[in-house]
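Enquirer: From the sequence below, what's the structure:
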Amino acid sequence: MSEPKQKHSQISTPLLQLLQQEDQVVIDNGMFQLTLTNPGGKIIGIQYNGIENLLELKNPVLNGGFWDLNWSVPGTVGTRGKFDEIEGNSFKVIVETEEQIELSFTRTWDPSLQDEYSPLTIDIRFIILQDSPGFYSYAIYEHKEDMPAFNLNETRIAFMLSVEKFRYMAMADDRQRVLPLPVDREPPRGKELAYPEAVLLVDPVEPEFKGEVDDKYQYSCENKDNKVHGFICLAPPVGFWQITPSNEFRTGGPIKQDLTSHVNPTTLAMFVSTHYGGQDFVIPFGTGEPWKKVFGPVFIYLNSVEDKNDTLSLWDDAKERMHKEVNCWPYSFPSSEDFPKDDQRGAIRGRLVVSDRYISKEHLPARGAFVGLAPPGDAGSFQTECKGYQFWTNSDDEGYFSIQNVRPGDYNLYAWVPGFIGDYKYEKPIAITAASDVDTGELVYAPLRSGPTLWEIGIPDRSAAEFYVPDPNPQYINKLFVNQPANSFRQYGLWERYADLYPDQDLVFTVGSSDYKKDWFYAQVTRKVGDNAYKPTTWQIKFNLESIDQTGSYTLRIALSSATFSVLEVRVNEEETNPPHFSSGLIGSDNTIARHGVHGLYWLFNVEVAAGQLLQGENIIYLKQARSVSALHGIMYDYIRLEAPPLSAAHY
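Expert: The predicted model follows:
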């Protein structure tokens, strides 16, 4: 693709102007004009490249650009509460120079409105630079000692773009397309499927979309990759992009998934959400619990080209701009003292190796390990940590890692290594101060292991992607993902295909002859037996043992990449025994099956199997997902391994 010819590049020294009106604030830097309500801070106008307003102001519910959150009172069951579109009650100019304008819209806590608004003081900031084709926004949330308890379920900044102008969405090289219209999702043009977000387009305005499924979760993205997404207006060619240069303020770690852009057209920067984690991502605050966090800044980037033949090059340009923003992090221009600059941050480095004596007598370099700093907790606690900041990187082929630009604070160092089960936590707490450079030296991770591997199913990488993902029902297809093996799991309704493939009996996997890529269904779901009735499913793993080692116990290790209101029961050679040999109890609410994913939260269970439970010759392990209230209840396996009893030192 040719490089986009940026229309704004013709402007050399635009004049940055601020116009304050009674109910509006307008900022113009010669490239674009931004209009916000005063003192609310809601974005009601973005004028750019001859388009009077890039935003939609005629939607029946949500319009323009805004920060919002979802909250609930303590004791609330579930993940949804009251929607709170944040509007300031005071406005202040923080910086006004020829090079920069920074505005503050603050909503202070009013106890008389306790049932109406979340108990937080929220300071929303906007920054416009003289020569920048876009604007920055961040917010400072604070829960003070005089504030009541509450739960924070979600918070974000959202943009509702012009329905007339923006139809082409792009959030990855292989996930971009013209989207249907919002009216196509409404009855009678659209038919709601198993849940409101998924809609079958039965009579769309444009016939090309007929028979497709539209669902915003099909465009979800892991935090580590969720850096740029947005929309392109085809006439005139204009791009609107949401760029997130850092994940430090996001929750749940690097592979936590969240929404990006979707029909309406909507573009989001998600900071806190329960997506792909459920109740575990709800943040509870106690009465008077002090807390402050900065979300952002994120950058809204605008670009354009003269030649319509270069329209799609706006995506390539947006990716280039994203890399520039990432390289500029942490930004030097936010004025809040709550946002530490480069010289106020620290760093950490070291090397991680793996010790598994049954694989190698020598330590192995932790290649491609996810290594991160997160608030203190148990191993793996970063998955559901939501109040603090997290900083992650990947180690190189030799296991060396370096994390830069860490906010001062007390952390634990966490890691996990693709190819090995479990979580690593460095036993020493890490204190990061301004300009500190912590060297941990060589760290050794010894993943759980009792004895040699007898057999294994899958790859320990916290994903079910390597297992069999079926073709979708032809009635429920998103054409974007046809002939895209890497994205085949994003199609709607794949859970229903299990009963099609296994109409009479459940899955049976035979070690030594079955292939998990073909014979292990990607999710253990319920089986439909009536209009609204389901029953549990029980999978079998058949394997042979030539002899039984009576000197110790065997160990079955089961790693899950997802669980939704499920109960995993394990039985060994006795399908009907009660109680089962192992039960997970009720686990999970990540809803990954419904939301077109292959992982939510990671679970690891270690089941001791006594030698007396096993037989010489054929053995069967029964895996039952015992809860069957819904078609969407179920689990996804990451990896299963059976280990023999420990060997003496002379054997390895």
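
Enquirer: all contacts plus neighbour counts: C-alpha atoms, from now on.
Expert: Noted.

Enquirer: contacting residues for the closest residue to L604 other than its chain neighbours?
Expert: Nearest residue to L604, sequence neighbours excluded (Cα to Cα, 6 or more residues apart in numbering): A559, at 4.3 Å. Neighbouring residues of A559 by Cα atoms under 8 Å, 6 or more residues apart in numbering: I421, P460, R462, Y602, W603, L604, F605, Y637, D638, Y639, I640.

Enquirer: what's the distance between A559 and Y426?
Expert: A559 sits at a distance of 22 Å from Y426 (criterion: Cα to Cα, to the nearest Å).

Enquirer: The contacts of A559, buried ones only, as a ChimeraX selection?
Expert: Selecting only the buried entries of the contacts of A559 in ChimeraX, with 16 or more other Cα atoms under 10 Å as the criterion:
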select :421,460,462,602,603,604,605,637,638,639,640
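
Enquirer: Quick check: the gap between the most centrally placed residue in the chain and L200.
Expert: The residue lying closest to the centre of the chain (Cα atoms, centre = their mean) is Q257, at 1.5 Å. Look at Q257 and L200: by Cα to Cα, they are 24 Å apart.

Enquirer: for T537, same thing?
Expert: Distance, T537 to L200, by Cα to Cα: 28 Å.

Enquirer: Hmm, S273 and the residue nearest to the centre of the chain touching each other?
Expert: No - the pair Q257 / S273 is not scored as a contact, 9.4 Å apart, by Cα atoms under 8 Å.

Enquirer: what sits in contact with each of the two?
Expert: Contact with both Q257 and S273 is made by no residue, according to Cα under 8 Å, 6+ apart.

Enquirer: and this one, so I can compare the two:
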Amino acid sequence: MTTQGVQLIIEDSHAVMDNGILQVRISKPGGFVTGIRYNGVDNLLEVLNERDNRGYWDVVWSEAGSTGTTGTFERIVGTSFRVIVENEELVEISFTRTWDSSLNGKLSPLNIDKRYAMLRNSSGFYSYAIFEHLEEWPAFNIPQIRIVFKLRKDKFHYMAIADDRQRFMPLPDDRLPGRGQELATPEAVLLVNPVEPEFKGEVDDKYQYSSDNKDLEVHGWISSETPTDPATGFWVIIPSNEFRSGGPVKQNLTSHVGPISLAMFLSAHYAGEDLVLKLQPNEPWKKVFGPVFMYLNALLDNDDPLWLWEDAKIQMTKEVQCWPYDFPASEDYQKADQRGSVFGTLQIRDWFLSDDYIPAEGAYVGLAPPGDAGSWQRECKGYQFWTRVDEEGSFSISNVRCGDYNLYAWVPGFIGEYWNKLVLTITPGCQINVGDIVYEPPRDGPTLWEIGIPDRSAAEFYVPDPNPKYINKLYVNHPDKFRQYGLWEKYADLYPNEDLIYTVGVSDWTQDWFFAQVTRKEDDDTYQGTTWQIKFKLENVEASGTYKLRLALATANVSELQVRVNDPKEDPVFTTGVIGKDNTIARHGIHGLYRLYNIDISSVLLVEGDNTIYLTQAIATGPLQGIMYDYVRLEGPPIPFP
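Expert: Predicted coordinates:
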């Protein structure tokens, strides 16, 4: 290990951070990472790209009142350079850009301070940024904030995002016209004439490599080893989810063909406009994104390049354990002694399952800005802090930034949301004991039947094998087979003439319940809505009773779910109206935003013997619309207690 201190070299157009292990070259005052020298390689970033298109922060923004998830793409260009800290242990430098009314309509109305930092003996560097919107500035929307690193395509060919999600990747050239054929969406490309023949016939789509925030801690690339260049790893490590929007199961992009690695802070992917940050008139806002760590490693005595992935995971664990970091110099970044903690015990009360309280083992418990039940999954302006409950129901949320929060929770295996409207004010050093809290999941009567597992995902349902013309080899014989392209087209293959019929007590939801209720393409290239049937028997129907249908949806995309009972031609007893712009089907996901509907079914609609519930997805203008169910349950009328 080197003992050289960190050096900062300031040139006319660049600043260079050097600790003897690596050198990072950053343009000034723009603040673009133009070069990373490491392990004998002069630059790991793509030297064929322009200097502002190698390592950069960007934002997508749109004017107030705009709808949708798109806007103006803006690489964030610094206009002022400052040295914040410079000593042998740490260098931190700042690239700021300020906004005023003369820039209205030209740049996002934000003050942005991009920071880069390097520590002694650290095989990498850090970046974070402070975004600020002043009260008197225009209202506007932000669909996306991220950091992008574009690596050398002649060196980095192997990508790793999880133990079971890693592979050699195609080249970006393979996606170009003549080598690639665009499919249903621009991101999905069939490789018809790739440079390397082994990729011929595969589909490449960056969304096939998305991950939940809770699983998205480290990802990156390993370079190909040559006699002159030993294998090198480039990794993006995200040590905390506190600055990312949407909670622990929000999905974000990771790495993809380029070779490109991302640190996503804010995005509307798998959620739609609900996760576009909308700053209102006269609304001040400030948020710190990061730091994230760009980690470099190289083979030493070990000759297996995959050791670099194992080492990156070890480094990720170290970074997580060091959170919150003690080195960031911005006063907006709160250190450990400026934070507080919350702890308690969560139990479940469901009289149908047990007369006793049930420890909420495995539950997700979190602090997020005050809202209402489930608002955390649409929250994108503040900070969130989540943990898992242990087997006894205990939880502890530590290192919480000062501020006001509500306590939220959800429990795999149970429907609905826990929300405590009591505002918890975190102050430096506080330790708030919320005591024993009880979640009572929605429950009116006994379960008559159920379909699926209430885990906010459609993964337990039937996911078909892909069309062999459109495969990603990574996901062949893989538990995440839902990530294959074009699975929505398999529904019409399985049900060419009539829609899915599920018979309670006979059918198996793992084989007989298609993972997504999608549209059906007709011969004239139009699309039709689909109606699924749930057939079930009732030995007795309680007169004047009210039954309850619980419909938990894992995602929806421009859909309207209508419910009818025993007569498919009658007006629906319930409709969701038009819901969802999650785009999960197109993006090879298995969940988006969670939605729960609790529907009263009058006993006069039911009969003793055979009954049918009709579930119609009525909107059909294209192939990528539909819903995914998380869980369906029918409850009998409430049971009177003595």
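
Enquirer: TM-score for the pair, please.
Expert: The TM-score (TM-score structural alignment, normalised by the length of the second structure) is 0.98; 638 aligned residues with a Cα RMSD of 1.1 Å.

Enquirer: Comparing T537 and L200 of the first structure, which residue is more hemmed in?
Expert: Counted by other Cα atoms under 10 Å, T537 of the first structure and L200 do not tie: L200 has more neighbours, with 26 against 19.

Enquirer: so who does the residue nearest to the residue nearest to the centre of the first structure when sequence neighbours are not counted touch?
Expert: Using Cα to Cα, 6+ apart and skipping the chain neighbours, the partner closest in space to Q257 of the first structure is E222 (4.1 Å). E222 of the first structure makes contacts with P254, I255, K256, Q257, D258, as judged by Cα under 8 Å, 6+ apart.

Enquirer: What's the match for the fourth one in the second structure?
Expert: When you say that, I think you mean Q257 of the first structure. By TM-score structural alignment, Q257 of the first structure lines up with Q251 in the second structure.

Enquirer: Enumerate every residue touching its match.
Expert: Shown in contact with Q251 of the second structure (Cα under 8 Å, 6+ apart): S210, S211, D212, N213, H269, Y270, G592.

Enquirer: again, but for N487 of the first structure
Expert: By Cα under 8 Å, 6+ apart, the contact list for N487 of the first structure reads F481.

Enquirer: re earlier: please pull up the equivalent of the residue nearest to Q257 of the first structure in the second structure.
Expert: That one, E222 of the first structure, aligns with D212 by TM-score structural alignment.

Enquirer: give me the element I314 of the second structure is part of.
Expert: helix 307-321 (DSSP states H and E).

Enquirer: And K114 of the second structure, what's its match in the first structure?
Expert: Matched to the first structure by TM-score structural alignment, K114 of the second structure sits across from I124.

Enquirer: Quick check: closest non-adjacent residue to the alignment partner in the first structure of N141 of the second structure.
Expert: Under the alignment by TM-score structural alignment, N141 of the second structure pairs with N151 in the first structure. Nearest residue to N151 of the first structure, sequence neighbours excluded (Cα to Cα, 6+ apart): P284, at 4.4 Å.

Enquirer: Is that neighbour in a helix, a strand, or coil?
Expert: strand (DSSP: H, G, I helix; E, B strand; the rest coil).

Enquirer: From L561 of the second structure, how far out is S603 of the second structure?
Expert: 22 Å.

Enquirer: now swap in P428 of the second structure and tell me
Expert: The value you get for P428 of the second structure to L561 of the second structure, if Cα to Cα is used, is 47 Å.

Enquirer: Just want to know which of the two has more residues nearby.
Expert: Per other Cα under 10 Å, whichever of P428 of the second structure and L561 has more neighbours is L561, with 23 against 18.

Enquirer: contacting residues around that one?
Expert: Taking Cα under 8 Å, 6+ apart, one finds T575, T576, G577, V578, L615, T616, Q617, A618 in contact with L561 of the second structure.

Enquirer: Tell me the counterpart of it in the first structure.
Expert: Counting by TM-score structural alignment, L561 of the second structure lines up with L568 in the first structure.

Enquirer: Which residue, neighbours along the chain excluded, lies closest to its match?
Expert: Nearest one to L568 of the first structure, counting by Cα to Cα, 6+ apart, is Q625 at 4.8 Å.

Enquirer: looking at the alignment, what does that neighbour pair up with in the second structure?
Expert: With TM-score structural alignment as the criterion, Q625 of the first structure lines up with Q617 in the second structure.

Enquirer: who touches its match in this structure?
Expert: Per Cα under 8 Å, 6+ apart, neighbours of Q617 of the second structure: Q517, V518, T519, G529, T530, T531, S559, E560, L561, Q562, G626, I627.
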